[in-house]
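In: Here you go, sequence then predicted model.
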Amino acid sequence: MNANNETSKMSNTSQISQISKTTKLSLWYDRPAEAWTQGLPIGNGSLGAVISGGGAQETWHMTESTYWSGKAERTPSKSQGKADLERMRQLFFDGDYENGERLVGELLQPEKGNFGTNVALCDVKLLFGHQERRFIRELNLEEAIVSVSYESEGVNYTRETFASHADGIVASNILSDRAGELSFTLELEGRSDTFSVSEGKNGDSLVFSGVATESVHSDGQCGAKGLGVVKVAVNRGGTISVANGTLSVSQADEALIIFAASTDYDRSDDRWMEEPESRAEQAIAKGFERLKEAHVADYRALFARVEVELGTSDASNAELTFLPTDKRIARLRQSQEDDPALYALFYQYGRYLTIAGSREDSRLPMHLQGIWNDGEACRMAWSCDYHLDVNTQMNYYPAETGNLAECHLPLMRFIEKLSVAGREAAQDFYGCEGWVAHVFTNAWGFSAPGWHFSWGLNVTGGLWLAAQLQEHYEFGGNGEAEAFLKETAYPVLRSAAEFYLDYMTIHPSNGKLVTGPANSPENSFFPNEAGQNSHALSMGPVMDTMLVRELFSFVARSSQKLGIDDVFREKLEEALALLPSLSVGRAGQLQEWLEDYGEAQPDHRHLSHLYGLYPGNEITLDRTPELADAARVTLDNRQRGSNLEDVEFTLALFAAGMARLRDGDKAREHLGYLIGELCFDNLLTFSKPGIAGAEAYIFVADGNFGGAAAFAEMLLQSHAGEIHVLPALPASWSEGRFSGLRARGGAEVEAVWENGRLAKVTIKASAPVNTNLRYEEQYVLLQLEPGQSVSFDGSLSEIAQRSL
């Protein structure tokens, strides 16, 4: 070996990163990922990839958030508006549910049309042909990098891959520690019906084009157009060649792979077609180290804001963090022994997925599968879309508490657009002003009811989503938040309020203002005790009342704060007085419907009528103890059912609900079940076959996000007009600390606890703070100016105050 080769060998050896099993914030494995469900996800808010494989081969399952089939189209309605609405309502008021639902099916049940779905983009397939030894792969959450390390025939190989938001690409660097030993081939395989690959310029790349067409959720002819490039550069030797759609690298020491793609979604010119090649060329010119440095700095500016550490329990020890992640999950599932650090890892994984899936400049928010797509939902009735009866909302439940407000912004913009599109549905189906959306929507602004009334006539689905505007505003608490209220939240929510004022009707038997006919997602009931014929539609489902009450109250307060719309505010206040109160049923449960109907599915997966407990605040232990007790009865009843639908989002809601009821041990139990029973090896949550028609185990992102949000609720709550620290701490999390969690009103909180007791808490203000700080039954008044912080001991005695 000559001197140059020896120098190259030493250089390569020094650059090969070691898998950091010492980090607590790492998902790692000692065997290859044989399938998508074992692969590790990366994303930059637009491009997503799940990386699977081992030494022999590696596959990047690529997605792009705007690569949607379908198109924007107005959904025809057979309803003549308010006249037909009154006909339907009268049947329900008369107790004729059967004919009421029949008429609804005729008038408010549209055809599917070209609804569409997010289509997986392509697979990047790398073939190495190695027989791996000492294999390790890892997702380092602190850097958002997937690493693979192994030895084959005496040569050590390392691959590092990340999705860079800073440069708009996916980059991978592959190293061997012996000169000239790196050889592999690269191919592209399309995942949509229309896909083609050709040789790029300079003989160092493959370019592809496609159209997001499919024939399950659209006519197979319409969808977004996409273009992309995979470009490769080799350092210190080696050659690149392209032939027959295959790119080959031979006898290199190191190779850099760059993937870039774009679509014509929501673009008015052709500049999108130039973006992939331009980004790839710029990335190659920068080189891997500069790309990595920019990526880590950009990512950590968000991720590093929050730290969480949980001490060990009696049943676990620090060495658990050195077990491969799949083995830790299996251990939790099989023995139910506690592993506190695994819960903290799951939480930070949820924050990681939020950053990877939704950035400030993302063109679309996260859908049913975040920005990743295993292809399963696309081929069945579900569609990989925006479900509005908890799923899309839950994707963003951890954003504000997790100090990732910027990641919430794509949803804010999406809601604005939906409010414009929803004016068509309001007019076409109900003859009403304002805007409405129902059980789901798509990239094109679909807002009509779904194509069967039993699940599709959720008349507050769009409002449920729009409640995230209020959430974003309440956590802000500064000048920027006030601008957001005036320019975005208030106009959108005022228009929603305009619809419900026009749409709702007075119930003839009780004089209350109700919605309907509508369903309580996606449940059914027996209208009498005989229980022979179940129905889905009624007047005034409780979920609707909760959301409308929250809407009217917020818009009225905002109107007064902004000094506008006095007459409209008076209408809202009059309507608020007519809304039904929440009721406790004869079995002690919180009623799901206006009447105390019998539950056709007492163990149903949806808990929509518990919105007032979580994420809302109409039900609290202190202000409404009877309703809180009824909510607990409902939660307990759902869990006891013999046919419990233990769906990922349901377990997240169980955990969050118990956290709001300050039962930390129960909340931890549900989180443990979610992690142990409803997560793949890669910690992504899934829905089981048979649930809502699922045909296979399908990744659904909401469990990751909902579980993360529930975890935060156990440590910090601020929904009841106070900052409550450690409100639902499990006994097994006896020691720990967190910093960076956010409370409503612009406060950031840091806390330390020992032996299950608070030791220190610090509040930092980014806006004027005037509220109570609470620990157990102890309170202290907080009055802080922006930039100030104050610390208290475990008795809430002040120990330090300073200006930042």
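Out: Good, I have the coordinates. No experiment lies behind these values; they were computed from the predicted model shown. Residues are numbered from 1 along each chain as shown.

In: Please make it C-alpha for all contacts and neighbour counts, starting now.
Out: OK.

In: Strands of the stretch 1-150 of the chain, start to end?
Out: Under the criterion DSSP state E, counting those that start in this stretch, strands of the stretch 1-150 of the chain are mapped to 26-29, 40-43, 47-53, 57-64, 122-127, 133-140, 145-152.

In: out of these, deepest packed?
Out: Highest mean neighbour count among the strands of the stretch 1-150 of the chain (mean count of other CA atoms under 10 Å): strand 40-43, with a mean of 28.

In: Which other helices and strands does it contact?
Out: Other helices and strands packing on strand 40-43, by 3 or more CA pairs under 8 Å, 6 or more residues apart in numbering; DSSP states H and E, are strand 47-53, strand 145-152, strand 155-164, helix 340-357.

In: then this one, side by side with the first:
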Amino acid sequence: MTMNGMRLTYNTAAASWKQGLPVGNGRIGAVLISSAEEETWCLTESTYWSGREERTQTISRGRVDLDRMRELFFQGDYTQGEALAEQLLQAEKRNFGTHLSMCDVRITFEGGEGRVERMLDLENAVYRATVERAGAGRDFELFASHPDGVLAARIGSDHPGGITFVLRLKGRTERFAAWADPEGYIRFSGQAVETMHSDGTCGVRCSGAVKIVADGGIVEAYGDELVVRGANLVWIYIGVATDYSRDDEAWQEEALGAVKQASAKAYSDLLDAHVREYRSLYARVEADFGRTEREALPTDERIRLLGKDGDGGGNDPQLFALFLQYGRYLTISGSRSDSPLPLHLQGLWNDGEANRMAWSCDYHLDVNTQMNYYATEAANLAECHEPLLRYIGKLAEAGRASAADFYGCQGWTAHVFSNAWGFTAPGWYYTWGLNVTGGLWLAMHLRMHYEYGRDETFLREQAYPVLKEAARFFLDYMVVHPEKGWLVTGPSNSPENSFYMRGGDRISHALSMGPTMDQSLVRELFGFCLATAAKLGDEPAFRQRLEEAIALLPPLQIGADGKLQEWLEDYEEAQPDHRHLAHLYGLYPGAEITPDGTPAFSEAARRTLIARKREDGFEDVEFTLALFAASFARLHDGERAYENVAYLISDLCFDNMLTYSKAGIAGAESNIFVADGNYGGAAAIIEMLLQSHAGEIHLLPALPAKWPTGKITGLKAQGNARVDIHWQGGNLAEATILAQSPLRTKLRYRNRIIPLHLEAGESLLIRGCELAEQHQ
């Protein structure tokens, strides 16, 4: 029996994008759709956005109008308060734009049907396909090279002169042109234009090149096609460049230059360089959750069998390890240290579905963009976090205008959506668009990056300046509640939920003062800034303001139903089955709620999760299942965490293992690929095996019974420590902690906690028996 290891394998052709397999080099991406008759590569580039940079206009007079709205909310007149917010604080969409697919590369072969096998090798980031047909078998290989900046492919045949095909490009946007030349090139140009999210005239321009090199046979150009006849071997190279953030015209020749340089090298050298560079990131983590006979089956069959097994999950623990490593693969493929933009709603790829409806393939700041990077640090891919961290700095600069224009406040803010140009204004309808802490939520990734890496220069020069200006905004923006005496935000959303006022009419409301998520984020922000200001010796007056504000922040509250309150008041949920769990931020990814530190709030969070999932209309979308899994892991409930990851994989993944949002939810017209389920699911699996958010490194905090024996090596813990874990029979066998910076923390396994003090470079190997649970 041949085990597939860390490979996605299929023994049938891909019928559509939802069965195609993704590759990427951090900027250029493609989804590869192989059949006997045709290869189709759906090409994307991270900066290919419609729209443009625009300052959002508002009629708000800032603080004067903000005070008018707040007075209405404090008086309990939510209807009039929301009407005023609708009038003054809604932004116009205008040329917000969306990320767009660029074009399809189509290679049409001679001959009829045949047997197709496909495989994506996660260990080396190489896609391979074979076609067996009577008298004309062929093999195909493609990778996205980060070192050389191109897609490179090889097509071979099982007999001399057996390769004949036509290659053409089909643009995905209205403005697209391609032309071939006799030297084996197709050149193309285009512009990212559409009319759903912009006016159809503005967008990023692209320039690209496709080069064919053949061993034997002939290559001929016909209009916009290249025709290959009777070749023994064929190599194809693709490059793309855009004018995003460019003031010169040199970008127009960059793709052609990259293709020329790559095609001048030996294909084997390109492949070797690609594999070495990719594995410098990927190979840091190895995962083995237990091997069974199911590992030899095709991936789509394994997914279906997992679904048939119900909540038992069957006997395929290594499928979960594959899902984890797939999440790491997608991170490396979509977000490199030099990527011009971070991962968007669909990572680096794009199926086109979100572009043709009210959705936009953009940066959703009320969980989706954040979740794309939840696993990055713990998965030992800190470099892949850098595009987001730079983007946050850009957002902070743009957000100064929104803070001043809409609220009359200092500092910066951003709301629910953003785009390639750093849009920070409220969304274009108040029911979801006034998530005033969306930018802050994203900015807490700066804190996360520092906590894991302990880079003091990053803290001083990048993280703290941005977070300090966010704190300045909230210090200026927040107001003391006239009855409760608490310092609150508002009017603001609890994304993207609504409520009924108890004892009032049955009209649902979306805006209130001081939603729980806002307060949890502000408390985390103020606490981090206060500690950092003291460490860096920042101005005493600023530190005093933070101390005074922290003392006035509302506490977490438990409602009459025993659940964690989502709003400042104990409102009735208008949609108890809602997909968002924003008010549980303090449980995950925050650290305000822990089973040991805050047992009452932990129990309230547990009741919240269980009650929401029991609702008949529970919105089981990809990011919600990832949040459920990670949240139960934080509650040390491995069985419920496992159940939710299993459901995510079996019921919310296409055959290519990419996660999706179900048709009918949030206006989705079809099952739409959304990348956060892949990234968030990977983060949840790590949370089941290692946690380090509560001042301790916790080993196997939520190990499920279905993974009785296994190991994971190379994970990162906060404090800049590498952690290897082996377990057997459901118990810790041994663990190694390597300190990469001075480490002062605690080490925990079950109910046993010991101090952990290591200098940089020192490691500790500990046997499970040394941390065995003590029974009385």
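Out: Here it is on my side, so go on. Fair warning: this is a prediction, and the values are worked out from it, not measured in the lab.

In: on that earlier part again, out of the strands of the stretch 1-150 of the first structure, flag the one nearest Ser538 of the first structure.
Out: strand 57-64 (39.8 Å; CA to CA).

In: need the strands of the stretch 1-150 of the first structure in TSV with distance to Ser766 of the first structure, can you?
Out: As requested, those are exported to TSV (distance: least, CA to CA, whole Å):
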stretch	distance to Ser766 of the first structure
strand 26-29	31
strand 40-43	30
strand 47-53	33
strand 57-64	35
strand 122-127	44
strand 133-140	30
strand 145-152	31
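
In: Checking Gly586 of the second structure next. Helix, strand or coil?
Out: Three-state call for Gly586 of the second structure (DSSP: H, G, I helix; E, B strand; the rest coil): coil.

In: out of the strands of the stretch 1-150 of the first structure, nearest to Phe414 of the first structure?
Out: strand 57-64 (16.8 Å).

In: Quick one: the residues in the second structure that that closest one pairs up with.
Out: Strand 57-64 of the first structure corresponds to residues 38-45 of the second structure when matched by TM-score structural alignment.

In: Mind reading off the mean deviation between the matching stretch and the first structure?
Out: Once fitted to the first structure, stretch 38-45 of the second structure is off its aligned match by 0.4 Å on average (mean CA distance after the TM-score superposition for the first structure).

In: Name the helix or strand for Asn637 of the first structure, please.
Out: helix 625-640 (DSSP states H and E).

In: Specify, as a residue range, where that helix falls in the second structure.
Out: Alignment of helix 625-640 of the first structure against the second structure: residues 599-614, by TM-score structural alignment.

In: what sits up against the matching stretch?
Out: For stretch 599-614 of the second structure, contacts defined as CA atoms under 8 Å, 6 or more residues apart in numbering pick out 556, 558, 562-564, 576-578, 584, 587, 593-595, 618, 628, 632, 635.

In: Can you select the buried ones from these in PyMOL?
Out: Listed next is the PyMOL selection for buried residues among these, using 16 or more other CA atoms under 10 Å:
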select buried, resi 556+558+562+563+564+576+577+578+584+587+593+594+618+628+632+635
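
In: Which of the contacts of stretch 599-614 of the second structure fall in helices?
Out: When these are checked against helices (DSSP state H), the matches are 628, 632.

In: mind listing which of the contacts of stretch 599-614 of the second structure are in strands?
Out: The subset of those located in strands under the criterion DSSP state E is empty.

In: coming back round to it: distance between the match of strand 57-64 of the first structure and the chain's centre?
Out: Centroid separation for stretch 38-45 of the second structure versus its chain: 22 Å, with CA atoms, centre = their mean, to the nearest Å.

In: What lines up with Arg662 of the first structure in the second structure?
Out: Per TM-score structural alignment, Arg662 of the first structure is aligned with His636.

In: Its match - nearest residue in space that isn't next to it in sequence?
Out: Nearest non-adjacent residue to His636 of the second structure, counting by CA to CA, 6 or more residues apart in numbering: Ala702, 4.7 Å away.

In: counterpart of the one you found in the first structure?
Out: Using TM-score structural alignment, the equivalent of Ala702 of the second structure in the first structure is Ala728.

In: And what about that match, helix, strand or coil?
Out: coil.

In: so what's it up against?
Out: Counted by CA under 8 Å, 6+ apart, Ala728 of the first structure has contacts 659-665, 667, 713-715.
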